[in-house]
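**Student:** Sequence below, structure please.
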Amino acid sequence: MGALMSAAREDAQDDRYTWPRPPVGGWTADDLDRLPDLPPHTELIDGSLVFMSPQADFHMATLRLLEHGLVACAPKDLYIVREMTIRLDRRNRPEPDLMVVPRSARKTRRQTWYDPEVLLLAVEITSPDSEERDREVKPLKYARAGIPHYWRVEHINDAPVVYVYELDPASRTYAVTGIHHKQLKLDRPFAIDIDLTADV
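**Tutor:** Have a look, this model is predicted:
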C-alpha cells in the first residue's frame, strides 16, 4: 500500500507543470517567442511574465462588439488586431485587447508583435485581475511610447462604458476626451459610431 501511494505521488509530481524560472534581470521581449508552453495571452510587464485569468462572458462579448464595430468603421488602409503584443521596449510586451494599425505594418504571417510607433489606438477591457494594469500601468507605458489614442472599457451596471483618451505629445500623457455609455461616436482616430447596447 505504501509503495502504491509513493508511486502515485511520484506520477503526480511528474505531471505537474514546471513554471519558468526568471533569469537574472528578468525576462526580455524576445523571450515571449522562445519560452515553450506559455499560457495564452501571456504579457511581459517590467521584465515579469503576467498570466491572464479566464475571461468572463462580459469581456468576450465586449471584445466582439468593439472589434466588429471597429472593422465596420475603419478605412481600408487600417487593420484591426487582437491577441497580439506591442514591443514597447526590451522589458515590456503588453497585449492590448484590440489595436488599430496601418495595414502596411503587417510584415509577415509569422509576426507576433507590433512596434508602438505604428499604433493608432490601443484598447483594454478591464477585468477584476487587470484593473490596476489597465487603469494605471499600461496607460502610462502606452503614453510614453507615443501611442496617440487609448480606450479603457469598464463593466458598469452590466454594460460597457468606454473611457476615451488622447495623447498630449508635449507631456507624453493621456487626457480624457470623453466617457461613452450607450453610443461610442468619435471623429478620431477616424470616424467611429458603435452602439454599445448592441448584442453581438
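
**Student:** C-alpha from now on. contacts and neighbour counts both.
**Tutor:** OK.

**Student:** need the longest strand for this structure.
**Tutor:** Among all segments of the chain classified by DSSP state E, the strand with the greatest residue count is strand 159-168.

**Student:** Any chance you could list what contacts it?
**Tutor:** When contacts are defined by CA atoms under 8 Å, 6 or more residues apart in numbering, strand 159-168 is touched by residues 62, 143, 146-155, 173-182, 184, 196-197.

**Student:** which of these count as buried?
**Tutor:** Burial by neighbour count, judged by 16 or more other CA atoms under 10 Å, picks out 62, 143, 146-155, 173-174, 179-181, 184, 196 from the contacts of strand 159-168.

**Student:** ok, now how distant is Leu35 from Thr62?
**Tutor:** 30 Å (CA to CA, to the nearest Å).

**Student:** hang on, I meant Arg135
**Tutor:** 17 Å.

**Student:** ok, which stretches of this protein are helices?
**Tutor:** 2-15, 31-34, 57-73, 131-132, 138-144 (DSSP state H).

**Student:** Let me have these in a markdown table, extended by distance to Thr85.
**Tutor:** Formatted as a markdown table, the helices of the chain follow (distance: least, CA to CA, whole Å):
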| stretch | distance to Thr85 |
| --- | --- |
| helix 2-15 | 30 |
| helix 31-34 | 10 |
| helix 57-73 | 16 |
| helix 131-132 | 18 |
| helix 138-144 | 12 |
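
**Student:** So which residues of the chain form strands?
**Tutor:** Listed from the start of the chain, the chain has strands (DSSP E) covering 43-45, 48-50, 78-81, 85-86, 98-102, 113-114, 121-125, 149-156, 159-168, 173-180, 183-186, 192-195.

**Student:** compare with the first, here's sequence two:
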Amino acid sequence: MPAVASTRPFDPLIHLDGLWTLELAQRFLPIDGMPPTRYEAADGKLVMSPRDGSATSWAAFRLGFLLDEPARAAGHAVYSALDVRTDLKGWIEPDLVILRKPVRQQTWIEPDQVLCPVEIISPSSRRRDQIDKPIICARLGIPYFLHVDIRGDEVLVELLHLADGGHTTHAKALSGQRFEVSDPFPISFDPAVLLEPDSRTLQRLSFGRGARPLAIPRHAPRYGGALL
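**Tutor:** Now for the predicted structure:
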C-alpha cells in the first residue's frame, strides 16, 4: 500500500528543530503570528524568550545613553538588538552591544567585532543571560560582558573581563553605590539611574546639558541600529 503523503503544513518551529542556521534564520524569522519574541539559537536549536516589560526597556534606554558618549570618544559604537554569530548554527541577541568600531548595514555581527555585550537579565531566561551567554562569549574571545540585574527597587551592574579563558569580575556596584571603570573606556554612574522613575523623580532626571535623549526601543526590529 503506498505511503500517504503528510498534509501537515510546514512549521519552522517543528520542521527546523535542531537544524537552525544563520541562513535559515534570515529566511524564516521572525515567525508570522508569534508575539514579540527574541530569537537566539544554540547548536541548531532555536531559543525563544518573550520581550520583557517596562523595567528592562527603561534600563536599556538609560544605559545606552550613558554608554554612548564615552564609547564614541574611545572609537567604539553602542547598538541595540544586534545578532552576534556564535557559530554556523547559533547566535545571541544581547540587549545592547558595544562594537569595537561602527558598522553599516550589517546583519550578522562577528565575534571579533564585539567589545562588550550588555545583558539586562530577564526573569524568564536568567540562567541563559547570566551564565550561558558569558561562557559562550568567553569561548569566542569577547573581552568584556556587562550584566544588569534588576530585582524590585535594587539593581546590580557587573562588568566581566576575559582572563585565562574565562570571565572574571572587573567591577560591580549596587544601586546607591558608584559603578566606575576606566576600561574598556571611562564611565561612572550610580546604578539606581537604571531603575524606572516615578512621576516625581522623572522630572528631575537629567540627560546632560544640551543632550537629546536617545531612543533604544526594547521592541526594536531584529536588526537594530547604532546609537550614533
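
**Student:** now what about the TM-score between them?
**Tutor:** Once the chains are overlaid, their TM-score stands at 0.81 when taken by TM-score structural alignment, normalised by the length of the first structure; 180 aligned residues with a CA RMSD of 2.3 Å.

**Student:** closest one to Leu66 of the first structure among the strands of the first structure?
**Tutor:** When the strands of the first structure are ranked by distance to Leu66 of the first structure, counting by CA to CA, first place goes to strand 192-195 at 7.4 Å.

**Student:** okay, the closest one sits on what stretch of the second structure?
**Tutor:** Under TM-score structural alignment, the match for strand 192-195 of the first structure in the second structure covers residues 187-190.

**Student:** List the contacts of stretch 25-42 of the first structure.
**Tutor:** Contacts of stretch 25-42 of the first structure from elsewhere in the structure, counted by CA under 8 Å, 6+ apart, are 43-44, 46-52, 83, 87, 89-93, 95, 112.

**Student:** Out of these, which end up buried?
**Tutor:** 43-44, 46-49, 87, 91-93, 95.

**Student:** Kindly present the residues you listed as JSON lines, with separate columns for distance to Gly69 of the first structure.
**Tutor:** Formatted as JSON lines, these follow (distance: CA to CA, whole Å):
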{"residue": "Glu43", "distance to Gly69 of the first structure": "26"}
{"residue": "Leu44", "distance to Gly69 of the first structure": "28"}
{"residue": "Asp46", "distance to Gly69 of the first structure": "32"}
{"residue": "Gly47", "distance to Gly69 of the first structure": "34"}
{"residue": "Ser48", "distance to Gly69 of the first structure": "33"}
{"residue": "Leu49", "distance to Gly69 of the first structure": "31"}
{"residue": "Arg87", "distance to Gly69 of the first structure": "26"}
{"residue": "Arg91", "distance to Gly69 of the first structure": "32"}
{"residue": "Asn92", "distance to Gly69 of the first structure": "29"}
{"residue": "Arg93", "distance to Gly69 of the first structure": "26"}
{"residue": "Glu95", "distance to Gly69 of the first structure": "20"}
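
**Student:** of these, closest to Pro116 of the first structure?
**Tutor:** Top of the list for closeness to Pro116 of the first structure, among those and by CA to CA, is Arg87 at 6.8 Å.

**Student:** shouldn't the closest one be in contact with Pro96?
**Tutor:** No - taking contacts as CA atoms under 8 Å, Arg87 of the first structure lies outside contact range of Pro96: 11.3 Å.

**Student:** Give me the most central residue, the second structure.
**Tutor:** Among the residues of the second structure, the smallest C-alpha distance to the mean C-alpha position (CA atoms, centre = their mean) belongs to Pro94, namely 1.7 Å.

**Student:** Tell me which residue of the first structure lines up with it.
**Tutor:** Pro94 of the second structure maps onto Pro96 in the first structure when the alignment is built from TM-score structural alignment.

**Student:** Kindly report the same for Pro143 of the second structure.
**Tutor:** Under the alignment (TM-score structural alignment), Pro143 of the second structure maps onto Pro148 of the first structure.

**Student:** With His161 of the second structure instead?
**Tutor:** In the first structure, the residue equivalent to His161 of the second structure is Glu166, according to TM-score structural alignment.

**Student:** mind listing what the closest residue to its match other than its chain neighbours touches?
**Tutor:** Spatially, and ignoring its direct neighbours in sequence, Glu166 of the first structure is nearest to His149 (4.8 Å; CA to CA, 6 or more residues apart in numbering). Going by CA under 8 Å, 6+ apart, His149 of the first structure touches 120-122, 164-167, 189.
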